[in-house]
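[1] return atomic coordinates for the entry below.
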Amino acid sequence: MATKYDLSLCIMTLLLALLTLLSYATASHPHNKTSSPFDFLEHLKGCHKGNRVKGINNLKKYLERFGYLNYKNHSRFNNDDFDDLLEEAVKTYQINYQLKPTGKLDDKTVSTMMIPRCGFPDIINGTTSMLSAKHRQHHGSIHTTAHYSFIPGNPKWPPSKYRLTYAFAPNTRSDAPAAIARAFATWQKNTHFTFSKTSNYQSADLKISFQRRDHGDGVPFDGPLGVLAHSFSPTIGIFHLDAEENWSVGVKPGAIEMETLALHEIGHLLGLGHSSVKEAIMVSGLPAGVKRGLHPDDIQGIKALYNV
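    Below is the predicted model:
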C-alpha cells in the first residue's frame, strides 16, 4: 500500500516532468521567436507579376524605402497588385544581391530581404551604385571583380579633414563607446584617416547617438530586427543606432553585434555605399549573432574613393 510520502513524491516527479516538457515546448515553438518588421515577407514567398495578395503593398513600401520603387501613380502604390514596375524593382534587387533576376519572390530573395539591415538606401534618387560598381582589378595574370560602391556623387572628406573627431550623445548606452571605438580603430589601420574621441558632442565631426522610432525627427527605425542603424554621407557625420535593438558586444544568439554594425556605418560616414559581396562589411544586411571584419572589397573601395 502506498504511503502519503510515496504519493507526494510521485506527484512531484510528474509535475517536474510536465514543467520540463512545457519549457521545451515554449523554447522550440516558432511563435516565440522575436518578431521582425520584415516578417510579412514570409507570407509573400512565390508571388510574381499578376498576383494580387494581401501584403504586396508592404513589399512596395519596403522596396521604396531602400530606393527600388518610385510610383508616380499613388493608386498603384497603395494596392496589393504585383505589377510590372514591382517586378522590375524585384529584378533590380536580385541583381544587386547576386540572386537570379527572375522578378519572382523565390526563397532566396525573401530570405535576403528578411535579414536585418542598414537603413541607408541601396539606390538614391534613381541612381544605383551597386549595379555599376563592378570594377576590374588586375593582379598580374589574375583578374578579379570588386563589388564595392560609392554614394552617388562620390561625396568624401576633403584632405583638410582626414583627422576626424567623434562623440557620443548623453543617452548612449555604457557598452557602446568601447565597441564603436574598436570599429574606428579598425578603419584607421586600413585607411589614411585618424579618429579621436571628444567629449564635445556639438563640435565633433562625427556624432553618434541611439534613437527610437518615436523620436519625431524622421529617424526611420521600426523596432527590433528591422532597420538597425543609419548614417549620413560625408561631410554630414551623423550616425544613429536603433535603441530598441537587442545589442551585444561579441557574438550572442539573437543579438546584433555592435562593433560589426559600427564598422558598416563608419563606411557610410567615409563615403562608401553598399557592396554586393556577402562577406563584405558594406553589405547592407547583418543577421543576429554574426560578427564580421573588414573584407578586401571594403579596403579596395575606400582606397579607390580617396585615390590612396
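[2] only C-alpha atoms from now on, for both contacts and neighbour counts.
    OK.
[3] correct me, but His135 touches Ala146?
    Yes: counting by C-alpha atoms under 8 Å, His135 touches Ala146, with 5.2 Å between them.
[4] and the two? Which one has more around it.
    Ala146 (19 against 13; other C-alpha atoms under 10 Å).
[5] surely that one is in contact with Gln137?
    Yes: taking contacts as C-alpha under 8 Å, Ala146 lies within contact range of Gln137: 6.8 Å.
[6] just checking, what packs against the helix or strand that contains Pro177?
    Assigned by DSSP states H and E, Pro177 belongs to helix 176-190. Applying 3 or more C-alpha pairs under 8 Å, 6 or more residues apart in numbering; DSSP states H and E, we find helix 176-190 packed against strand 194-197, helix 258-270.
[7] now the first one, how far from the centre of its chain.
    Spelled out, it's strand 194-197. 25 Å (C-alpha atoms, centre = their mean, to the nearest Å).
[8] packing partners of the next helix or strand after that strand?
    Heading C-terminal from strand 194-197, the first helix or strand you meet, by DSSP H and E, is strand 206-211. With contacts taken as 3+ C-alpha pairs under 8 Å, 6+ apart, strand 206-211 sits against strand 163-168, strand 238-242.
[9] turn the ones you listed into JSON lines, including distance to Ser8 and mean neighbour count.
    Shown next, in JSON lines, are the helices and strands packed on strand 206-211 (distance: least, C-alpha to C-alpha, whole Å; neighbours: other C-alpha atoms under 10 Å):
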{"stretch": "strand 163-168", "distance to Ser8": "59", "mean neighbour count": "19"}
{"stretch": "strand 238-242", "distance to Ser8": "51", "mean neighbour count": "23"}
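[10] redo these as CSV? Include distance to Gly46.
    Converted to CSV, the helices and strands packed on strand 206-211 look like this (distance: least, C-alpha to C-alpha, whole Å):
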stretch, distance to Gly46
strand 163-168, 44
strand 238-242, 31
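[11] to Val90, which of these lies closest?
    strand 238-242 (26.7 Å; C-alpha to C-alpha).
[12] of the helices and strands packed on helix 176-190, give the one that comes closest to Ala89.
    helix 258-270 (23.4 Å).
[13] for the residue nearest the centre of the chain, list the residues it contacts.
    Of all residues in the chain, the one closest to the mean position by C-alpha atoms, centre = their mean is Arg117, 1.7 Å from it. By C-alpha atoms under 8 Å, 6 or more residues apart in numbering, the residues touching Arg117 are 225-229, 284-287.
[14] one more sequence to fold, the one below, so I can look at both together:
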Amino acid sequence: MAFKIFHPISFIFLIFILLAPLGHAKRSTPSDKTSSAFDFIKKLKGCHKGNHTKEIHELKAYLEKFGYLKYENKSQATDDDFDDILESAVKTYQENYHIKPSGIVDDATISQMTTSRCGNPDIANGTNFMQPHGNKHESGSSNIHTVSHYTFLPGNPKWPPTKTHLTFRFSPNYPVSSVAPVARAFHKWDLATHFTFAQVGANQNSDMIIEFHRRDHGDGSPFDGPGAVIAHAFPPTDGRFHYDGDERWSIGSVAGAYDLETVAIHEIGHLLGLGHSSVGEAIMFPSISSGQVKNLHPDDIQGIRALYGR
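    Model prediction:
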C-alpha cells in the first residue's frame, strides 16, 4: 500500500499512525497519473543541434543539475538554442545510459530522462563517474581484465578506518511505519561491508539522520514535487539522507509508488561514499521506476569493498 507523508504531524494524527501505520494510505493504481518536473522533456522529442524550441533552456537546466553541462556564458545557459555544447552533453548522457549517442532527444532518451531518480549528480567537477573503469585481478596463472561500473563520490570521501560502527536516527516527526524498511536497508549493507549499524533515539547524536522534506528545505538541493527527484544523500561524513515528502511511498512493490527500502539502500550507498553506477540492475543506478524493487548487485558490493576493503 502506498502513502503520502504529511508533516508536521499533529498529536492526533501521530496516534492514528501508531495504531494503524498504513491505514491512511491512498492506494495507487496503474492509472494514477501525476505530473512531474521532468515532463517538459516530452515536448522536445526530435530536437537536435540547430533547433530553437521553447523548453530547451529547461533541458539545459536538467543536464546542468546532474553534472552534464556548464556554460561559462550565462546567457547561453538560459536561451533556447540547441547548440554544440548541449549536443555534446546529450551525447554524454546517452552514453552513460547505454543509449545510442546521437545527440538527438529521441524516444529512448526521453524515457530515461523522465524516469524518477536520485538527486545526486552523475558527473561532478567535470569528471564523469559513470564511465566504466577497468579493474585487473588474477585467477591462477592468467591475468583477467574485467570492467566494473561502480564509482566513488568526488574526492573518494569515506568514513575513517576507526569508524566501523555507525549510528543512525530518524527525525522526531518521521512516520513510524517508514522505520522498518530503512532498518532493513542498513542491515543489507551491514552484511556486505565491514560496517555495523545501530539505530538511536530521535533526540540523540548520530552519524546519520533520515528525514522527509518538501521543496526547498535548506540544504541547497530543493526537491521538485511529485516524481522527478525523489531522494538524495550526502557523502561521508555528513550523514544526511532525505526522502521527498511529496512522493507516494510504499513498503514493497506498489504501482504508482516508490519502495522505501529500495531507495534507502541506494541512498545509504551514497552515505558510505559510493557514486552512481551505469549498470541498470545495480542499486546505485541513478533512476528508479515506480513499483520497482531492487537489492544490492555484485557491482555495488565490488564497489564498496574496493573503497573500504574487506
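[15] just the helices and strands packed on helix 176-190 of structure 1: most buried one?
    Of all those, helix 258-270 has the most neighbours on average by mean count of other C-alpha atoms under 10 Å, namely a mean of 25.
[16] that one corresponds to what range in structure 2?
    Mapped onto structure 2 using TM-score structural alignment, helix 258-270 of structure 1 spans residues 260-272.
[17] re earlier: between the helices and strands packed on helix 176-190 of structure 1, which one is closest to His240 of structure 1.
    With C-alpha to C-alpha as the yardstick, what comes closest out of these is helix 258-270 (9.0 Å).
[18] run a quick neighbour tally on Pro132 of structure 2.
    By other C-alpha under 10 Å, neighbour count at Pro132 of structure 2 equals 16.
[19] hmm, it is touching Phe152, no?
    No: the criterion here is C-alpha under 8 Å, and Pro132 of structure 2 misses it with Phe152 at 11.8 Å.
[20] tell me the counterpart of Ala181 of structure 1 in structure 2.
    Checking TM-score structural alignment: Ala181 of structure 1 goes with Ala183.
[21] identify the residues contacting its match.
    Gln199.
[22] rewinding a little: what about the closest residue to the residue nearest to the centre of structure 1 other than its chain neighbours, distance to Thr112 of structure 1?
    Using C-alpha to C-alpha, 6 or more residues apart in numbering and skipping the chain neighbours, the partner closest in space to Arg117 of structure 1 is Gly285 (4.0 Å). Between Gly285 of structure 1 and Thr112 of structure 1 the computed distance is 8 Å (C-alpha to C-alpha, to the nearest Å).
[23] neighbour-wise, which of the two wins?
    The residue with more neighbours, out of Gly285 of structure 1 and Thr112, is Gly285; 22 against 16, by other C-alpha under 10 Å.
[24] you'd agree that one is up against Ile115?
    Yes: counting by C-alpha under 8 Å, Gly285 of structure 1 touches Ile115, with 5.6 Å between them.
[25] the helices in structure 1, which residues?
    4-28, 56-65, 74-77, 84-96, 107-113, 129-132, 176-190, 258-270, 296-306 (DSSP state H).
[26] now the last one: which residue numbers in structure 2?
    This points to helix 296-306 of structure 1. Under TM-score structural alignment, the match for helix 296-306 of structure 1 is residues 298-308.
[27] show me what counts as buried in the matching stretch.
    299-301, 303-304, 307-308 (16 or more other C-alpha atoms under 10 Å).
[28] mind listing what Ile281 of structure 1 touches?
    So Ile281 of structure 1 contacts 260, 263-264, 292-295, 298 (C-alpha under 8 Å, 6+ apart).
[29] hmm, back to that, which one of the helices and strands packed on strand 206-211 of structure 1 lies nearest to Asn154 of structure 1?
    Once those are compared by C-alpha to C-alpha, strand 238-242 is nearest, at 17.4 Å.
[30] and the angle from that closest one to helix 258-270?
    Strand 238-242 of structure 1 and helix 258-270 meet at an angle of 150 degrees, taking axes from the mean of the first three to the mean of the last three C-alpha atoms, to 10 degrees as the criterion.
[31] my guess is His242 of structure 2 contacts Val229. True?
    No: in this structure, His242 of structure 2 is not within contact of Val229 by C-alpha under 8 Å, at 10.9 Å.
[32] need the overlap of contacts for these two.
    Between them, His242 of structure 2 and Val229 share no contacting residue, judged by C-alpha under 8 Å, 6+ apart.
[33] quick one: which of the buried residues of stretch 298-308 of structure 2 is nearest His98 of structure 2?
    Distances from His98 of structure 2 to the buried residues of stretch 298-308 of structure 2, taken by C-alpha to C-alpha, are shortest for Asp299, at 16.5 Å.
[34] for Gly67 of structure 2, see how far away that closest one is.
    On the measure of C-alpha to C-alpha, Asp299 of structure 2 and Gly67 of structure 2 end up 22 Å apart.
[35] likewise Ser88 of structure 2?
    As for Ser88 of structure 2, its distance to Gly67 of structure 2 is 13 Å (criterion: C-alpha to C-alpha).
[36] equivalent analysis for Ser36 of structure 2, please.
    In terms of C-alpha to C-alpha, Ser36 of structure 2 sits 20 Å off from Gly67 of structure 2.
[37] likewise Lys136 of structure 2?
    29 Å.
[38] count the residues that sit near Pro158 of structure 1.
    Pro158 of structure 1 has 10 nearby residues by other C-alpha under 10 Å.
[39] hmm, I typed the wrong one, I wanted Arg214 of structure 2.
    There are 19 residues near Arg214 of structure 2, going by other C-alpha under 10 Å.
[40] how about the contacts made by the counterpart of it in structure 1?
    Under the alignment (TM-score structural alignment), Arg214 of structure 2 pairs with Arg212 in structure 1. The contact partners of Arg212 of structure 1, taken as C-alpha under 8 Å, 6+ apart, are 219, 221, 242-244.
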